[in-house]
Each structure stands twice: as C-alpha cells, then as structure tokens.
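K.L.:
Got a predicted model here, sequence first, then my questions.
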Amino acid sequence: MEEEDFRPNDVTFLAMQNACSLGGLRTEGMSCFRKRAGLLEDAHELIKSLPVEGNATAWRALLAACRVHGNVELGKLIKGKLEEVYDEHPADSLVLTSTYAIAGRTSDCKNMLENKGSSVKDVECRQTAQKEGGSSTIHLK
C-alpha cells in the first residue's frame, strides 16, 4: 500500500494485522507491526478502542513490543488485561520478566518471579539483562 502512496490508517492496520493472524502470516504481520515500532501507546489505544474485545494475539503482540522497547509500565498494564480477560499463560509472565530485565530492573524481575512461586533464580534475570553476542566459526579442510 505504501508503494502506491497510500498511508494506512489505524483501522486498515488492524484489519491487516487480524488477517495476518488468521492466515498464519506471522512474519508478515510482525514486519508491518515493526514499521510502527515505538508507537506503543497508539497501539494500546487502538486495541482498547475496538468495538469488539481485542483478541489475545493482539494483546500479546503489544506485550512483546513493550519488551522490545523496555516499556515496563505498559507491559504490566497489558499483562493485567490478559489475566483479566483470558486464561493466564506462562509466556505472559516470561515476557514481562524479560521486560523488567531489559529495562535494567532486575530487582523487580526477581520479585515478580518470587511472587509467582517460580524456581528461577536472580542470576537468570541478570543474564537476560546482559546477553552476550554469539559467534561462530567454519573449519575448512
């Protein structure tokens, strides 16, 4: 659409995200979502303003975006919404603890894990916050 000088509005964007979700086009949907990266509050307002209750996929995509951008406060709000409307899913807690770690809030990460009765140690929160780059080698004979 953008190649034709058409800028999609919120409704068009949501319809496209929904179609990608229903069609199993996760990569394409995420690609379009990333074009709006950083507009977390706008995305939150869009999902809240829908005439029908947003689906869990849209809320979880927004929760994952909060992780990427380190937006802890919005992430907590979205996780609360997911728990309120949908069944609790362990991945939601993992994403939020990662959000804390990425934001450098390892004590909050640890507290959340302890409150959930998790056996994950504080070290794992620190490791999430300080990931090291990988490397690879190729040996030719």
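P.N.:
That came through fine.
K.L.:
okay, CA-based contacts and neighbour counts for the rest of this
P.N.:
OK.
K.L.:
Pull out the buried residues from the one helix or strand Lys76 maps to.
P.N.:
Using DSSP states H and E, Lys76 sits in helix 72-85. Buried positions in helix 72-85, judged by neighbour count with 16 or more other CA atoms under 10 Å: Val72, Leu74, Gly75, Lys76, Ile78, Lys79, Leu82.
K.L.:
what's it packed up against?
P.N.:
Counting contacts by 3 or more CA pairs under 8 Å, 6 or more residues apart in numbering; DSSP states H and E, helix 72-85 is packed against helix 56-69, helix 90-102.
K.L.:
Please list the residues outside that helix that contact it.
P.N.:
Here helix 72-85 makes contact (CA atoms under 8 Å, 6 or more residues apart in numbering) with 41, 56, 59-60, 62-63, 66-67, 88, 92-93, 96, 99-100, 103.
K.L.:
Show the buried residues in those.
P.N.:
Trp59, Arg60, Leu62, Leu63, Cys66, Arg67, Asp92, Ser93, Leu96, Thr99, Tyr100, Ala103.
K.L.:
Got another one to weigh against that:
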Amino acid sequence: MRVVLGDKDENAPDRLTAYEIPLHTGDELRTPHDVAALLRTVHTGTHIYPRDRVSTVMGMTLFTVDPATVDPAAFTHDDWTHTLLRSLAQSSTEERPQTQLCGFLFLAPDQLRLYLDTEENLPGMTAADVRPGSALTALLG
C-alpha cells in the first residue's frame, strides 16, 4: 500500500512524501489501525533509510517502510473514538439495527456523547456519555 502525506492543500509532488507499507504480515493482513500506527511513527522524528529503501514515484520521494524495524505508535483516543463510531454506524448484519447512531458530540478529548434513536420502547432520542479510551468503552452515568 502506498500513502502520500504532505501539508494541507499541498499538491506539488516535490513537497509530498510517499510511504510504501506491505499489507501482509505473514499470512494476515494489516488493519487500517496498523497502517496508521506505522505512518505516525515514520512521519515523525528522524529516521534513516538505507539507500535501497528510498526512490521516487511520480515526482515524490518514496520511502519503503520495513515494519520489522519500526515500532508502531500507540493507539490514541481518536483511534478508539473512530473505532467506536464506525462500529455503531456500520451494522455488521444485513438487517437494520434496532438502535441507530444519529449523532455525536465531543465533550472532552476522552469523552463522547452519543445520540441514539430506537424504534422500540423509548420514544425520542437517547443520549449516552462514553469514554472511548480502552479495550472496553466505559459508559458513564
């Protein structure tokens, strides 16, 4: 997989950097979170790449990332929030879920209010405050 990074609104190839990351790790595929964690690491700080890992593509410098030599960045609150919202917004079944995510509001960097609607027992909207910051999302009172 190739990913191109640069400043906002930048489109000049010589001002962009491309990274090539292998999608397979043995027999398994890397997840989007794995790729984002590797990109965070290689895009920050100073890194020395061997000559055979640096080239150009379409006028951009291309770095071939070796995941065996890169420590992926830690999962962030934004990662947990994205995972939670994606799992609530995209049903894994073909049927329409009983409860649907209608909206959300950031209350703090680690606190999120979810607005949920259900056609079942409760009329109107239900709000739930959560802390999406660990393997188990905490539901607040």
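P.N.:
That came through, no problem. Since the model is a prediction, treat every value here as computed from it, not as a measurement.
K.L.:
So after superposing, what's the score?
P.N.:
For these two chains in superposition, a TM-score of 0.26 is obtained (TM-score structural alignment, normalised by the length of the first structure); 60 aligned residues with a CA RMSD of 4.5 Å.
K.L.:
ok, back up a step: as JSON lines, the buried residues of helix 72-85 of the first structure with distance to Phe33 of the first structure would be great.
P.N.:
Output for the buried residues of helix 72-85 of the first structure, formatted as JSON lines (distance: CA to CA, whole Å):
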{"residue": "Val72", "distance to Phe33 of the first structure": "19"}
{"residue": "Leu74", "distance to Phe33 of the first structure": "17"}
{"residue": "Gly75", "distance to Phe33 of the first structure": "17"}
{"residue": "Lys76", "distance to Phe33 of the first structure": "20"}
{"residue": "Ile78", "distance to Phe33 of the first structure": "17"}
{"residue": "Lys79", "distance to Phe33 of the first structure": "19"}
{"residue": "Leu82", "distance to Phe33 of the first structure": "20"}
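K.L.:
picking up where we left off before, switch the helices and strands packed on helix 72-85 of the first structure over to JSON lines; also include distance to Arg34 of the first structure.
P.N.:
Conversion of those to JSON lines gives the following (distance: least, CA to CA, whole Å):
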{"stretch": "helix 56-69", "distance to Arg34 of the first structure": "9"}
{"stretch": "helix 90-102", "distance to Arg34 of the first structure": "17"}
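K.L.:
For Gln17 of the first structure, find the nearest of those.
P.N.:
helix 56-69 (8.2 Å; CA to CA).
K.L.:
counting contacts, what elements does that closest one pack onto?
P.N.:
helix 40-48, helix 72-85, helix 90-102.
K.L.:
So for Val123 of the first structure, which of the ones you listed sits nearest?
P.N.:
Per CA to CA, nearest to Val123 of the first structure of these: helix 90-102, 10.9 Å.
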